[in-house]
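Q: have a look at this prediction, sequence included:
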Amino acid sequence: MNDEILFSMKNIEKSFGKVKVLKKAQLEVRKSEIHAFMGENGAGKSTLMNILSGLLEKDAGEIIFEGKEIKKMTPDLATELGIGFVHQELNLAEDLSVAENVFIGRLPYTNRFLGIVDFKKLHQETEHWLNMVGAKVNPTDIVSTLSTANKQLIEIAKALSLNAKVIIFDEPTTSLSDKDVEVLFIIIRRLKEKGFSSIYISHRMKEIFELGERITIMRDGEFIATSEVKELSEKQIISMLVGREIKDLYPKEATEIGAPYLRVQNLKDKNDKVKEVSFVAKRGEVLGFAGLVGSGRTETMRLLFGADSLKSGEIMIDQKPVRIKSPTDAIKHGICLLTEDRKHQGLMASLSIKDNITITTLNNAVIRAQDLIDNANESVKKVNIKTSNIENPVSSLSGGNQQKVVLAKWLNTDNQIYIFDEPTKGIDVGAKSEIYAIINQLAIKGKTILIVSSEIPELLGICDRIHVFHEGTITGEVNVSEYKGREDEVQELIMTYATMNQ
């Protein structure tokens, strides 16, 4: 590894009002290094990266880039220095072409006054950067028609076209299939070989150990440690992340599984994403759904919640057939859905934390404002949402705390069927443990729990049974208790069902 320092951030401090989010934080990245960066949601990772990329101004501390101190970082200066950022939520203009996105704001003109673009040059230069990241797309393709994986490659190509020397990858695999993750890792390693540095932010331990060379860990806005990844165990990293030892990440307790409560038979949707899906879920049971991205898991859950249109099939709750044509119908029948896309489907970003939590309790014509405040404060404590004020916009929270707001919203209701779609997506290990505990308590109370997850260890840790999807149908079932101590074997079986390699 090249020991030459590309940049360092020392004693960085940042406050928002009276809340101090960074306290003498630090980060040092070497040239040609893949540097893992971890911390719980709200630990200050995003704030530190926004300071590095010039989106926020530090209150104190120093940034030294290639031996020169940067007194005031701005977005333009960050770009000039070679700092690229691939955000978790991709920032692309969906209706423009790939080339227009890669060179947005920097289009080559044959006549700038008349606005005549040199498309030949634009497409040639775009092709060069697309080839560097191995993107199998054309410069003229419209971005909205591309897969999430290809959109991410376009973001990387855009960063490289700005002569980036270091690229920040913020939770880059949250929406990618295993195959796409492998491709991304190949690209990041290829960039290292070409002399680029990468800052890799992730909550997934497997990725950190597979890709990272050194790791920096933050907690509560403070620097905790920097170390060689190979010198640390997963247990040691978790202990540094949360400041305590998590003895059991999956607090699964024995529950009394009752009679069948939800029964679906031959479900089909109008988009042909769900094809003859049938299953039974019982009271007190945590039923998992595995499968590759696009296999029909999420689409099935949306049918149950009335978010998508049902073409045919039957849904029975407590042995009675029900008709669910809308989310309102689903809620009346005691079904709630914690969506995979919390930003667009689970939260109202412009409203406060209080308003988001209490939205499900607004059933009466007259509502006491103090009741809403008390309800929100109680919910914040119950699910451990880290906030200084429930009147803050929900968008001000970290991803993990936003997820807890969505959870708190539904815990306010007396639902019987809880559908969790990727409940721990982009969430740190401490918050995961808390959410698993809540799911466990719901099962103990006799609720019926459905969980969609792309992480097989998660499903094995918290579920009683797992159904596996492939191309819109359920191709296999796993009784988790039958495979205790045989995790490798059952994971292989689930992947066999998911890919139909039988």
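A: Noted; the coordinates are in hand.

Q: from here on, just use CA atoms for contacts and neighbour counts.
A: Noted.

Q: correct me if wrong: residue 293 contacts residue 180.
A: No. Counting by CA atoms under 8 Å, residue 293 stays clear of residue 180, with 10.4 Å between them.

Q: take a look at this one as well, against the first:
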Amino acid sequence: MTVTTPTSTPPSEHGDPALVASGMTKSFFGNTVLADLDLTLRAGEVHGLVGENGAGKSTLMKMLAGVHTPDSGTIVVGGEQVSFGHPVQAQRAGVATVFQEFNLLLERTIAENIWLGREPRRFGRVGPVDTARMRRDTDELLAGLGVSGLKASTLVRSLSVAEQQIVEIAKAVSFDATVIQMDEPTAALADHEVELLYGIIERLTERGVAILYVSHRLKEVFHLCRTITVLKDGRHVATRPVEELTEAELVRLMVGRPLTTYFPEKPVDVEVGEVRLALDGVGNGYVDGVSLEVRAGEIVGLAGLQGSGRTELLETVFGVHAVARGTVSLDGRPISVRSPRQGVRARLAFITEDRKAKGLALNQSILDNTLGVVRSVFPRRTAQARRDMPGVLSNLDVAAASLGQEVQFLSGGNQQKVVLARWLSIDPLVVLMDEPTRGIDVGAKHRVYELMRELTRQGVAVLMVSSELPEVIGMSDRILVMRDGRLAGELPAGSSEESVLAMATGAAEDAA
């Protein structure tokens, strides 16, 4: 699959307003989550919406998408005032939304997903589906986005995450959308896939589509957006042209204070100790012949492209996948971890990539989630963990009404902190982190980074997978790079993004 990057001139500097929201206010259970917000999106413009988790971004997007009804406020689209009581009404008015969690049917084709519920019929509304026309229309949509290599008849299950993202965007465009909202569209994409998305966004803006772009990745916000709006605690903080902002200023507006160092420096009092985790020739159906060491007090970053085997390696260490050959050692002793339960007994902690599906019980309380692992595997420690947990959660700056609050009602950043708290309860020797800051705001990221450094001070070994190269470079004491299920090599701390990508893609070997 490729995306052709357009070469025509960009749209005019100031397009006409495509959507104007005024006085948007919303409360849940007496708690105001968005207060009197004004927002103008202009044709042909990418408008960034940023703020910490809980700032009100998702609530605003859902009101514009027809998921929530505002308590007060007005929405004008294309010069006409509209009112949405259902997402279908928003779509018919030309406002489409691509949410972070895809809404696709995996066992249906690309064409069937795009036209679901709106399939063209041969003989009016009651006739059979005109499959040929539906596929032609789909191919035209994809061609209009500059996408080649995707076929309308392909099952969605066989697509990569980036390709599924394109299907969601094509579905949005199929409604003749004049406004498209994108919620963390690159959260699950590798760097080379992000470039494909950029090309599609450029094509959409050249056609006059207004895009509301929500992302915690400030680098891409500055790269894509012409205007940035900042929210904090449900209120409007600032709306400025991107050229009037620096990254440091934007962070200050978002969190209300300057973050003097985005990535905390390695503590001077931390000395790297003996080898805590060692792999020698580990292989199975997912990874092949991997040998590595992580020492006490050390953060080792694991970089690589999507599908390189990074997540699968962590899952193998933790016991999700069996070790077919090779050995895993902990503190110099070979261990046999055949299940996650055995991984926990060995005092291995695994912070999964998908906290909602694999890391949390969303309909349970904060306390039940944080005590779940220790209660199941180390029941004798439960009483002590229960006594310690309020202090742990306070140290992590978890914002919640009480320990009895259901996790599903927390922001993404606070949910991630609850995941961290549950693993701290087992007093881990090794922490395996898979995309530990995905989808959380800069303030929460900074707290996660501080916790990682605190763990190294306690002698914990950290093995971290991240698709964000600045994060890998900024937090790692050493960088290991994977390619095709194998270790491609090692780079020192502070290496350039170019050198990491060259090793991940094999370009370094080709050059040699």
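A: Here it is on my side, so go on. Being a predicted model, the structure only gives us computed values, none of them experimental.

Q: count the neighbours of the alignment partner in the first structure of residue 447 of the second structure for me.
A: When the first structure is aligned by TM-score structural alignment, residue 447 of the second structure is paired with residue 434. Using other CA atoms under 10 Å, residue 434 of the first structure has 17 neighbouring residues.

Q: same check on the one 4 residues further on?
A: A total of 17 residues lie near residue 438 of the first structure under the criterion other CA under 10 Å.

Q: what do you get for the one 5 residues further on?
A: Each residue near residue 443 of the first structure was counted by other CA under 10 Å, and the total is 24.

Q: which secondary structure element is home to it?
A: helix 429-444 (DSSP states H and E).

Q: assign the residue most central in space within the first structure to helix, strand or coil.
A: Nearest to the mean C-alpha position of the first structure, by CA atoms, centre = their mean, lies residue 426 at 3.1 Å. Here residue 426 of the first structure is coil, with the state taken from DSSP: H, G, I helix; E, B strand; the rest coil.

Q: my guess is it meets residue 173, correct?
A: No. The criterion here is CA under 8 Å, and residue 426 of the first structure misses it with residue 173 at 9.0 Å.

Q: tell me the SS of the aligned partner of residue 498 of the second structure in the first structure?
A: Here residue 498 of the second structure is matched to residue 492 in the first structure, going by TM-score structural alignment. For residue 492 of the first structure, the assignment made with three-state DSSP gives helix.

Q: for the residue nearest to the centre of the first structure, give me its contacts.
A: By CA atoms under 8 Å, 6 or more residues apart in numbering, the contact list for residue 426 of the first structure reads 171, 174, 202-203, 399-400.

Q: out of these, which is nearest to residue 268 of the first structure?
A: Nearest to residue 268 of the first structure out of those is residue 174 (CA to CA; 27.4 Å).

Q: contacting residues around the equivalent of the closest one over in the second structure?
A: Alignment note (TM-score structural alignment): residue 174 of the first structure maps to residue 187 of the second structure. Residues near residue 187 of the second structure by CA under 8 Å, 6+ apart: 100, 438-439.

Q: how close does residue 187 of the second structure sit to residue 469 of the second structure?
A: Counting by CA to CA, to the nearest Å, the separation of residue 187 of the second structure from residue 469 of the second structure is 13 Å.

Q: which neighbours do these two share?
A: Common neighbours of residue 187 of the second structure and residue 469 (CA under 8 Å, 6+ apart) do not exist.

Q: ranges for the helices of the stretch 1-150 of the second structure?
A: With helices called from DSSP state H, counting those that start in this stretch, the stretch 1-150 of the second structure shows them at 57-64, 87-92, 110-114, 131-144.

Q: for stretch 318-335 of the second structure, which positions count as buried?
A: 318-323, 327-330 (16 or more other CA atoms under 10 Å).
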